[in-house]
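> Model the structure of this input:
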Amino acid sequence: MMETRSENPHVLSEHTLQLILSNAQFHSDLQETLRDLQVVPSQLEEHKRYMVDLERSLKNVKKSVAQCAETTKREREEHRDLNDSTMRRLAYKMVKKEVNWEMKKETENRKYIEALEKEMIERQNQQVLETSIDEAKRLESELREKKERIGLIQGEIEDLYEKVFNGARREFPRDQQLRQQLADAKSTHDSIQARLKSNSTALPLLSQASGKIQDSWRRTAHDEYHGLFTNGRGERQKKLNKAAKRASEFEQLLRKARLACSEIGSVPQLPIRDMYKTGKYFDAPLSAAFKGVDTDVDLARYRKEITHVKNLVQSEIHYTTERIRIAETDLAEASEVLTSCKTELQEFRRATFESIVANPNASSVMDETHESQAIPLSTIDETRNRSHDSLPLYTATRPLSETEILPPYNSLMDR
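Sure thing, here's the model as predicted:
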């Protein structure tokens, strides 16, 4: 359990002391309102689960109502047909089965009534659930407003503490230690968060780049240029040009990934321009021979270089994925530390503020001209009544009348 300590004894400037005392009620009202609202976040989460259950129940009831309505419609039609069918009734009479007719009629009437009653019950259930959901939405809105109010109150408390403690750094050395601790925690948290964001942005770009280099690699296979369907004029050139285009698209995506995350390593440049040049010689063997171009040798070289880059990209995807996993774990820990530091600073300030308000006479007023002296507050009134010549070496920074006093505060509970 975190121990909350306050500065004791308090050696304060007159300005700081007056600032605290003049805002005592303001601070008390804020803290009281905050205590009243502290259960709201958990209530809101529980209420959200309740809303999900209600919505699920309503969905099931609506489905049941639709089924019941279909059954009722069918039974109503059979009921109406039976009552209106004079010919069927005469037919039963002719074969001397009038009793069977009445039994059948009664059975159909009962089935229709039962179906109608079941439908009405389900419709009532639907109405009850819809009313409950409307009420639950209203309550959820109230809880959300209260949760937002918590944030506003915490902001007001933080603003007050900043005015008091930020302007009295020498008077509260422990506060400065906690502030630095919080700043370090926030810096660490932000750094990890930035690393997670950059790697998370780069990973899908790397995946797309991997697909492009994979396609380029496939299009440089030897069989693609010496199979059964490679005799068409310009066909092999088109294939190699396509491989070069995919390699170019790969480099563009990799460039974007590296801009997003500086931790991604570089890869050798692909022979894209050479691939375009080689493609021109597939259908010009004499020209290739004259210039000493061997397309098979070139293809083998391109494939080797693309294979190397393809493997490097796969490694980068693995490393980036691992960095994301580590950053997610580190960020969760850093968030806990940051929250703990915020809480410790806030609790220290609250305890210090309330301690001074509860017993202001236990504090000392600092002689800001001679900082080594501290005069107990309880002796100030007495010394001020003495003659000027007998006063001790004490001078306030400013007259009390010029001391900054914050305006009175109306509690948020009264708004």
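> make it CA atoms for all contacts and neighbour counts henceforth
Noted.
> Ala243 contacts Gln214, correct?
No - with contacts counted by Cα atoms under 8 Å, Ala243 stays clear of Gln214, the gap being 9.7 Å.
> Another sequence for comparison is provided below:
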Amino acid sequence: MASTTERIQTSAERNRLLLSILSETDYALPALQQHESYLGDLERQRKDATKWVEGVDKMRKKELKEHKKYRDSVMKRFAYKVSGNKDKFEEKAAKEEREYFDVLQEEHKAKEQVQSLEALYEEAMAYKTELHGIMSRHSSAQHDLDTLYDAIFDGPTPEFPEEDSMERAAKEALQAYHDTKVRVEVELEVIKTLSAVVRHLDEALYHIEDALDHSRMDMFGGGTISDMMERNALHKAELSTQEAQRLMKQAQRQSKRQVTRMLPVHIAHGSILSDVVFDNIFTDMAFHDKIKASRAEVQRCRLDADCQLADARSRYQQLDQAVQEKAQGLETARSELQHTRELIFGQATAAASGSDQRGTTSP
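Model (predicted):
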């Protein structure tokens, strides 16, 4: 089985070619980022210029209408002539004509600007496509280089302990990045779930307010219809709170109990006995107070859910920052590992070249 040094020497030319491609194409990513910003600015200018053309076109149509009105108005010309103000008519007509041609000139300028911007945009899009091609070439070369290095250096290489040290550091950095990334994704799901909890509690509050409106009508003689509408609204409020409770439990599981259980909430229920048999102003007022108590409980739950959502967002922001730091650490570790491997390649091929030269000059 070939040694690591022998595999390096066999792959030396391939390594040199791939490093050359990476060096030639390194500029593509920063160039593409800068170019995207330029494209965005061009797009804004195109929209502004298009609005300018549309505005000038409306003005041109208006001025054309005024111009034609004076140019073709026989009666106006006759009226001015009879009154001895023929010169005034000609002056007014000439003014309308000048204004019309001024607008025509502005429209021409606006359209020329749009055409110029369109040409620049097409040219910029073509260059973007070219940069994407260079980026693809760079990514392909990097992938091939990683594959080459992994085939040679993956696992223990006793001849090159410094490479083993760098390889362990890169693997640890990758694991740290993955672990933090998973936690970020989990926290994002918790935020989505808690947002749904808040939304359902808002729905419950909406239905409770609806129930209170019907309860007020019931106290002032709303009758059976008000009772039915009141009970229906409370039923909807209860369904919403039950769904909020289910989602809160889900958020607890997702967050590994960092989210606490939802505060207890009880939605008041009406009954046929109180609504029909013993229905009077006093029972209606008592039940109205029960509905208000339910509202207060849901409001407390809503406030608590809001606080827990804020906590989850804070945890997410901290983890997201940590992910960026881990990603930077991973990139640094990989870069150092690749640099170490490049140095080993250079040393091994230089040693082989020196050995070849000594063998050639030996008597």
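> Ala243 and Gln214 of the first structure: which has the busier surroundings?
The residue with more neighbours, out of Ala243 of the first structure and Gln214, is Ala243; 25 against 20, by other Cα atoms under 10 Å.
> Which stretch of the second structure lines up against the helix ranked longest in the first structure?
Identified as the longest helix of the first structure according to DSSP state H is helix 98-165. Under TM-score structural alignment, the alignment places helix 98-165 of the first structure onto residues 86-153 of the second structure.
> same check, this time on stretch 323-330 of the first structure
The aligned range for stretch 323-330 of the first structure is 315-322, by TM-score structural alignment.
> mean per-residue distance, the matching stretch to the first structure?
Stretch 315-322 of the second structure differs from its equivalent in the first structure by a mean of 1.8 Å after superposition (mean Cα distance after the TM-score superposition for the first structure).
> Flag every buried residue along that stretch.
315-316, 319-320, 322 (16 or more other Cα atoms under 10 Å).
> For it, which outside residues touch it?
For stretch 315-322 of the second structure, contacts defined as Cα atoms under 8 Å, 6 or more residues apart in numbering pick out 180-181, 183-184, 187-188.
> re earlier: can you work out which other helices and strands pack against the longest helix of the first structure?
Applying 3 or more Cα pairs under 8 Å, 6 or more residues apart in numbering; DSSP states H and E, we find helix 98-165 of the first structure packed against helix 14-22, helix 24-36, helix 40-84, helix 86-94.
> and the next element down the chain from that helix?
helix 173-219 (DSSP states H and E).
> for the very next helix or strand once past that following helix, packing partners?
Downstream of helix 173-219 of the first structure, the next assigned helix or strand under DSSP H and E is helix 235-260. With contacts taken as 3+ Cα pairs under 8 Å, 6+ apart, helix 235-260 of the first structure sits against helix 173-219, helix 272-279.
> Pick the most buried one from those.
Stretch with highest mean neighbour count among these: helix 173-219 (a mean of 19; mean count of other Cα atoms under 10 Å).
> mean shift between that one and the second structure?
Per aligned residue, helix 173-219 of the first structure averages 2.5 Å (mean Cα distance after the TM-score superposition for the first structure).
> Likewise for stretch 242-252 of the first structure?
Looks like 3.0 Å for stretch 242-252 of the first structure (mean Cα distance after the TM-score superposition for the first structure).
> List the contacts of that stretch.
With Cα under 8 Å, 6+ apart as the contact definition, stretch 242-252 of the first structure has outside contacts at 208-210, 212-213, 215-217, 219-220, 270, 272-273, 275-276.
> 6 Å instead, please
Stretch 242-252 of the first structure is contacted from outside by 209, 212-213, 216, 219, 272, 275, using Cα atoms under 6 Å, 6 or more residues apart in numbering.
> follow-up on the earlier one: let me know the closest of the contacts of stretch 315-322 of the second structure to Phe89 of the second structure.
Of all the contacts of stretch 315-322 of the second structure, the one sitting nearest Phe89 of the second structure is Leu188; the distance, using Cα to Cα, is 73.9 Å.
> which SS state does Met262 of the second structure fall under?
Here Met262 of the second structure takes the coil state, with states given by DSSP: H, G, I helix; E, B strand; the rest coil.
> hmm, back to that, the longest helix of the first structure vs the second structure - mean distance after superposition?
Relative to the second structure, helix 98-165 of the first structure is 1.5 Å off (mean Cα distance after the TM-score superposition for the first structure).
> Tell me which of the helices and strands packed on helix 235-260 of the first structure sits nearest to Cys261 of the first structure.
Nearest to Cys261 of the first structure among those is helix 173-219 (4.9 Å), distances taken as Cα to Cα.
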